[in-house]
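Novice: need a structure here:
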Amino acid sequence: MEHGPDMIRLLPWTGSEGKPCYVIGDGTGYVSRMADDIESIQLDMADDLLGHADSLLADRKGTGAEVHFLASRLTESLREVKRVAESRGARLGAAAELDPDRNRP
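Specialist: So this is what the prediction gives:
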């Protein structure tokens, strides 16, 4: 991953009252590295949760409480994965703006 001028990055966690948190930097600092690690964990957990969902739904013996619990965890996970996608998409857009030749064939 290339690093360049300082950019604003949406972090994979929220602050008080659920407000978004950001870091400004070139992507090499401690907070950016911690955010990378947390994003990786969130994506791995989403993958594990999908496997669990496949199993529970294929079994067709899950109780309403189990399906409700699964839906709650899937909702949390989807929210986290969406935040990761937004953060990464914004950084890709910012990088493309800084390097117009990057998008040329």
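Novice: for the rest of this, base every contact and every neighbour count on C-alpha atoms.
Specialist: Will do.
Novice: can you pull out the strands in the chain?
Specialist: With strands called from DSSP state E, the chain shows them at 7-14, 20-25.
Novice: contacts for the first one?
Specialist: With CA atoms under 8 Å, 6 or more residues apart in numbering as the test, strand 7-14 has contacts from 20-27, 35, 38-39, 80, 83-84, 86-87, 90-91, 94.
Novice: now do 7 Å
Specialist: Contacts of strand 7-14 from elsewhere in the structure, counted by CA atoms under 7 Å, 6 or more residues apart in numbering, are 20-26, 35, 38-39, 83-84, 87, 91.
Novice: to compare with the earlier structure, here is another sequence to fold:
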Amino acid sequence: MTQDELRLLPWSGPGGRPCYLSTDDRDGYVSRLADHIEALQLGAATQLREEALEILEDRGIDDEEDMALLAARLAGALGDVLRVANSRGHLLAKLAPS
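Specialist: Here you go, the predicted structure:
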């Protein structure tokens, strides 16, 4: 990564605005922290997906409030996963030989 390229970080700034990192050190503290947070987000999304499938297939949800909560949690997890995919896709494109 060159100095003028930005990495989308896995958290938002004030007002939900995206945060970016400008560095050429992929092993720096903030880069490693971002990698760790991304791994946590992907793990949480995987676990939530499994829980949602179990609820929807086995038990079902009778209460609209519970369904709305599940949908909100899934939407949040999807947002995290999309941010990770966008960030990693950008990094992969920059690392690929031209």
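Novice: returning to what we had before: which of the contacts of strand 7-14 of structure 1 has the largest number of neighbours?
Specialist: Counting by other CA atoms under 10 Å, Val84 has the largest number of neighbours within the contacts of strand 7-14 of structure 1, with 23 neighbours.
Novice: got a list of what it touches?
Specialist: The contact partners of Val84 of structure 1, taken as CA under 7 Å, 6+ apart, are 12, 39.
Novice: returning to what we had before: so which of the strands of structure 1 gets nearest Ala58 of structure 1?
Specialist: Taking CA to CA as the measure, those were each checked against Ala58 of structure 1, and strand 7-14 came out nearest at 31.3 Å.
Novice: chain neighbours aside, what residue packs nearest to Ile24 of structure 1?
Specialist: The shortest distance from Ile24 of structure 1 to any residue that is not its chain neighbour, by CA to CA, 6 or more residues apart in numbering, is 4.5 Å, and that residue is Ile8.
Novice: and Val84 of structure 1, how far from Gly62 of structure 1?
Specialist: Using CA to CA, to the nearest Å, Val84 of structure 1 is found at 30 Å from Gly62 of structure 1.
Novice: please apply the same query to Pro20 of structure 1.
Specialist: When distances are taken as CA to CA, Pro20 of structure 1 and Gly62 of structure 1 turn out to be 35 Å apart.
Novice: cool, and Lys82 of structure 1?
Specialist: Relative to Gly62 of structure 1, and taking CA to CA, Lys82 of structure 1 is found at 27 Å.
Novice: same thing with Leu49 of structure 1?
Specialist: Shown here: Leu49 of structure 1 relative to Gly62 of structure 1, a distance of 15 Å by CA to CA.
Novice: compared with structure 1, how much does the longest helix along structure 2 deviate?
Specialist: Using DSSP state H, we find that the single longest helix of structure 2 is helix 64-95. For helix 64-95 of structure 2, the mean distance from the matching residues in structure 1 following superposition reads 0.6 Å, by mean CA distance after the TM-score superposition for structure 1.
Novice: alright, that wraps it up for me.
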